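Peer 1: structure here, sequence nowhere to be found:
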């Protein structure tokens, strides 16, 4: 009888302990591992389609950029939905565990172009370019940025915001519309600034890169003058 009672008590204690563990919130590390596994699953999916004609692949921006073929788009969307749910859980665990502090400021990376590389779709970023390619692209991209809004009339200054691009060892103000092709323009600015940083570092120019670096994250107000957006520098 005592053995039966002991076994019963032991079983109940074990059951309650397991139930308690299952009901406790999972850790940040637990959810972060699942997030990384899901990202790897997504990467494997998009890489599963052989690449012969790169224009068949669409650049899709979620938390990252992906090259997605129409044949796997539905599966991609499903996995992205699962990933987003895992990221919500991970972020909640991070807040619950008291993770504090901001990540160091970095210029966001955007793809420069898409290519087929050994039969696989590939996104090319600034870090993948040679200094010769960067030097060739910089003047073209500079003109694109400066002429991006040449046909847009500035009538409401509150719809514009000032950003900066590197200009040698200095920075140059650029007006960006808050709603008209904003994401496209911001990505052009980021790519240009990344190229300039690589150029300055490669050429070992004697200028205050770090001091100017933080300037490109600042925003400024804009005024409209004769229909053109002018960044206020004071």
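Peer 2: It's in. Please read all numbers here as calculations on a predicted model, not as lab measurements.
Peer 1: please make it C-alpha for all contacts and neighbour counts, starting now.
Peer 2: Noted.
Peer 1: now the strands: where do they sit in this structure?
Peer 2: Taking DSSP state E to define them, one finds strands in the chain at 58-61, 65-68, 113-117, 120-124, 160-167, 170-177, 222-225, 228-231.
Peer 1: got another one to weigh against that:
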């Protein structure tokens, strides 16, 4: 995955894309091979020691905390007491500066999603993992948030790894797309390259039930991941 790019894992439910994301995060162990972040082998590192953060579809915001404190949570856990400037800058990045003292239930789905992104980015991870974060939004809002996520990624310059079953979403947002099927990457390239080549049938539908599928991990030279 090129450093600083927007990378999409595209495929139907059960193809292994979320398992791949979880292996990068350290939430799943690969059965073989290694996971590298740049020149660092992180295969044996626990999740909390990896320079990655994850945004899930549910967002997992703290309902009892306002937006400011939700975003500040990671900094406070690290013992940083002076957080106002960093939180303010992050809220401005996601265009929620005026919503800082609201609770999550007072925000729209798209706003909640941006809070989750801000909270994940404030610790400056090398890689941000997004597990179908737009899946709970309606079509109109989802299209708008695609552009918003791409804008944020371009501004911060961090590698984004985005899991989706929506081909249009992947082609709109990503610099590079990996089309997965049955635990394997069947196509890898820029969106125009992938659209010129017929994708596997299972990657074009989201109707199949989610099943467990562990992709095969392969050893790659240092720097070949994120």
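Peer 2: Ah, there it is. Note that the coordinates shown come from a computational prediction; the quantities given were computed from them, not determined experimentally.
Peer 1: TM-score for these two?
Peer 2: Overlay of the two chains. TM-score (TM-score structural alignment, normalised by the length of the second structure): 0.25; 97 aligned residues with a Cα RMSD of 5.6 Å.
Peer 1: follow-up on the earlier one: Serialize the strands of the first structure to CSV and add fields for distance to residue 10 of the first structure and mean neighbour count.
Peer 2: Putting these into CSV (distance: least, Cα to Cα, whole Å; neighbours: other Cα atoms under 10 Å) gives the following:
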stretch, distance to residue 10 of the first structure, mean neighbour count
strand 58-61, 53, 13
strand 65-68, 52, 19
strand 113-117, 60, 15
strand 120-124, 57, 18
strand 160-167, 67, 21
strand 170-177, 68, 19
strand 222-225, 72, 18
strand 228-231, 73, 22
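Peer 1: go through those strands and name the closest to residue 29 of the first structure.
Peer 2: The minimum distance between residue 29 of the first structure and these falls on strand 65-68, with 24.1 Å, by Cα to Cα.
Peer 1: now for that closest one, which elements pack on it?
Peer 2: The contact analysis (3 or more Cα pairs under 8 Å, 6 or more residues apart in numbering; DSSP states H and E) places strand 65-68 of the first structure against helix 28-46, strand 58-61, strand 120-124.
Peer 1: for residue 85 of the first structure, which of these is the nearest?
Peer 2: Per Cα to Cα, nearest to residue 85 of the first structure of these: helix 28-46, 9.2 Å.
Peer 1: buried ones in the closest one?
Peer 2: Buried residues in helix 28-46 of the first structure, counted by 16 or more other Cα atoms under 10 Å: 28, 31-32, 34-35, 38-39, 42, 45-46.
Peer 1: now that helix and strand 120-124, what's the angle there?
Peer 2: Helix 28-46 of the first structure and strand 120-124 meet at an angle of 120 degrees, taking axes from the mean of the first three to the mean of the last three Cα atoms, to 10 degrees as the criterion.
Peer 1: could you name the helices and strands sitting against helix 28-46 of the first structure?
Peer 2: Counting contacts by 3+ Cα pairs under 8 Å, 6+ apart, helix 28-46 of the first structure is packed against strand 65-68, helix 73-96.
Peer 1: any chance of the ones you listed in a markdown table, plus distance to residue 145 of the first structure?
Peer 2: Shown next, in a markdown table, are those (distance: least, Cα to Cα, whole Å):
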| stretch | distance to residue 145 of the first structure |
| --- | --- |
| strand 65-68 | 22 |
| helix 73-96 | 32 |
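Peer 1: returning to what we had before: of the strands of the first structure, which approaches residue 198 of the first structure most closely?
Peer 2: Closest approach to residue 198 of the first structure among the strands of the first structure (Cα to Cα): strand 160-167, 11.3 Å.
Peer 1: hmm, back to that, most tightly packed of the helices and strands packed on helix 28-46 of the first structure?
Peer 2: Greatest average neighbour count among those goes to strand 65-68 (a mean of 19), per mean count of other Cα atoms under 10 Å.
Peer 1: longest helix in the second structure, please.
Peer 2: In the second structure, with assignment by DSSP state H, the single longest helix is helix 139-156.
Peer 1: give me the buried positions along it.
Peer 2: Using 16+ other Cα under 10 Å as the test for burial, helix 139-156 of the second structure gives 142, 145-146, 148-150, 152-153.
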